[in-house]
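Colleague: just the structure for this:
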Amino acid sequence: MNERLPSSYHSIQREGTAGVRQSDNKKQWGEKGKVEEKIRFIIRRVLKRTGFGLEIKVDRCGTNMTYDFIHDYVTFDPDRIVQAVSEQKVPVDLDAYVTAITLHELGHAIDRNALLDSVARSIEVFNSKRGIPVQAQYRDPAILQMLIGEEERNLVFEKTAWENAEMLNAMHRFVEPAKFNPIAAQSLGTYEKKLAGLVGKMTELNGSATA
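Modeller: Coordinates of the predicted model:
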């Protein structure tokens, strides 16, 4: 599998000037590899127990985990996952976090038909805003309303996925609710915040138009 090397790799290779020993290089990559394999093991365990035969791919894209509903597989970014665990408002261990977000992606998989049905509208929104600077989009009522509609749909998909994840979690008893619920709430909060921001911009736009 072709993976992009972290930017730190190149600085480590210049050990002649940086004074980094080769053994330190091996140690760092060994630790990264162990974390990646641990995460992959957790994901596989969840897939096996729930009966989902999805392919697992590594994608260092900055998003902790994603379900590709077009091609029906899941991806994960081990570096981002480790960072996300440390960002949780309610402390949680790696195992519980990875299990919860895997169940969330399976929640999207359960809702795959609805996601596929939304593609045409998403393409329409994309084409409408293509080539228009972001700030200009926020000043156009028609485009801004489309963006709000898109975020509203995204939030519905996210809520549905977490509801499905909660159902799977209850069936298989993976993660105790005291750990699962805060992860779900914090995840949904990012989408709710983005939607609220767009609605706020529309309110400001309407206010300036009537002033």
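Colleague: can we go C-alpha only for contacts and neighbour counts from here?
Modeller: Will do.
Colleague: next secondary structure after the strand or helix carrying I39?
Modeller: I39 is part of helix 22-50 when elements are defined by DSSP states H and E. Using DSSP H and E, the helix or strand that follows helix 22-50 in sequence is strand 55-58.
Colleague: let's compare: structure for the following, please.
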Amino acid sequence: MKATMTESQIEALIELTICDVNMDVELKQERTGVNMMYDFIKNEVIVDIKRVQKACNELPEPMPLETYLRVLTIHELGHAMDRKALLVSLDRTKEIITMKKQAAAEKRPTDLPFMKMVIEEHKSDIAFEETAWANAGILNSFFGIVDGDSFEKVKSHSLETYWKLYENDLAIYQGLQEETLLV
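Modeller: Got it, this is the predicted structure:
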């Protein structure tokens, strides 16, 4: 494929990748600000074309957009393989979203129960991400979608983002715990 791809070429490549692994998941294009995601309620992969192109250029090492798209697609399909577990988590996810909306922004980083909930959410997100990557690895091994080195680079870069956010909030949470012990 070319170094740059049109929107229709990107959509066609994602749909081809979904077909290549024999899965039945719809593709939807939407401006979300997130490169690609899996909507487990509707069972569809959502791609933000502009964001996914930008995200590919943010990788530490250059990679063809085609390869990046194929890796991301099988990762999102890895979430689809874990759909039942995602659906089971829906009630708790709704509770967390409601609590986040109700919490005053300036109070959040100083509220121990709020930060405890944030840490819980991070751990859940990381577990779902690691499961999706494990499932994507199985798909890649079985169907030979991309080379293993490219797969690992995208996987590492993606997981690093989740871990950094978790570690930042964990430091805040641990600091609040220490403050309450001193009081």
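Colleague: can you calculate the TM-score here?
Modeller: Remark: TM-score between the superposed chains equals 0.93 [TM-score structural alignment, normalised by the length of structure 2]; 179 aligned residues with a CA RMSD of 1.4 Å.
Colleague: quick one: the helix holding I39 of structure 1 to chain centroid distance?
Modeller: In terms of CA atoms, centre = their mean, to the nearest Å, the centre of helix 22-50 of structure 1 is set 19 Å apart from its chain centre.
Colleague: and what of stretch 84-102 of structure 2?
Modeller: 16 Å.
Colleague: roughly how far apart are the equivalent of V134 of structure 1 over in structure 2 and L112 of structure 2?
Modeller: Structural correspondence for V134 of structure 1 with respect to structure 2 (TM-score structural alignment): A105. Computed as CA to CA, to the nearest Å, the A105 of structure 2 to L112 of structure 2 distance reads 14 Å.
Colleague: picking up where we left off before, and the match of V134 of structure 1, how many residues sit next to it?
Modeller: Around A105 of structure 2 there are 10 other residues, counting by other CA atoms under 10 Å.
Colleague: apart from its chain neighbours, what residue comes closest to the aligned residue in structure 1 for E129 of structure 2?
Modeller: Mapped onto structure 1 by TM-score structural alignment, E129 of structure 2 lines up with E158. The shortest distance from E158 of structure 1 to any non-neighbouring residue, by CA to CA, 6 or more residues apart in numbering, is to L188 (6.9 Å).
Colleague: just the element for that neighbour, please.
Modeller: Per DSSP H and E: helix 177-210 holds L188 of structure 1.
Colleague: what's the counterpart of D82 of structure 2 in structure 1?
Modeller: Match for D82 of structure 2 (TM-score structural alignment): D111.
Colleague: can you check G175 of structure 2 too?
Modeller: So, by TM-score structural alignment, G175 of structure 2 is matched to E204.
Colleague: try S150 of structure 2
Modeller: Match for S150 of structure 2 (TM-score structural alignment): K179.
Colleague: so how far is Y67 of structure 1 from the closest residue to that match other than its chain neighbours?
Modeller: For K179 of structure 1, ignoring the flanking residues on the chain, the nearest one in space by CA to CA, 6+ apart is V92 at 6.6 Å. Separation of V92 of structure 1 from Y67 of structure 1 (CA to CA): 22 Å.
Colleague: quick one: which of those two has more around it?
Modeller: Y67 (21 against 17).
Colleague: do I have it right that the more buried one meets H108?
Modeller: Yes. Assessed by CA atoms under 8 Å, Y67 of structure 1 is found in contact with H108 at 6.9 Å.
Colleague: quick one on the thing from earlier: would you confirm that the match of D82 of structure 2 contacts W162?
Modeller: No. In this structure, D111 of structure 1 is not within contact of W162 by CA under 8 Å, at 10.8 Å.
Colleague: more neighbours, those two?
Modeller: Using other CA under 10 Å, the more surrounded residue of D111 of structure 1 and W162 is W162, with 27 against 16.
Colleague: got the contact list for the nearest residue to the match of D82 of structure 2 once chain neighbours are set aside?
Modeller: Distance criterion CA to CA, 6+ apart; nearest residue to D111 of structure 1, sequence neighbours excluded, is A161 at 7.2 Å. Residues near A161 of structure 1 by CA atoms under 8 Å, 6 or more residues apart in numbering: H104, E105, L106, G107, H108, I110, D111.
Colleague: separation between the aligned partner of the residue nearest to E158 of structure 1 in structure 2 and R31 of structure 2?
Modeller: Using TM-score structural alignment as the criterion, L188 of structure 1 maps onto L159 of structure 2. Counting by CA to CA, the gap from L159 of structure 2 to R31 of structure 2 is 22 Å.
Colleague: many thanks, have a good one.
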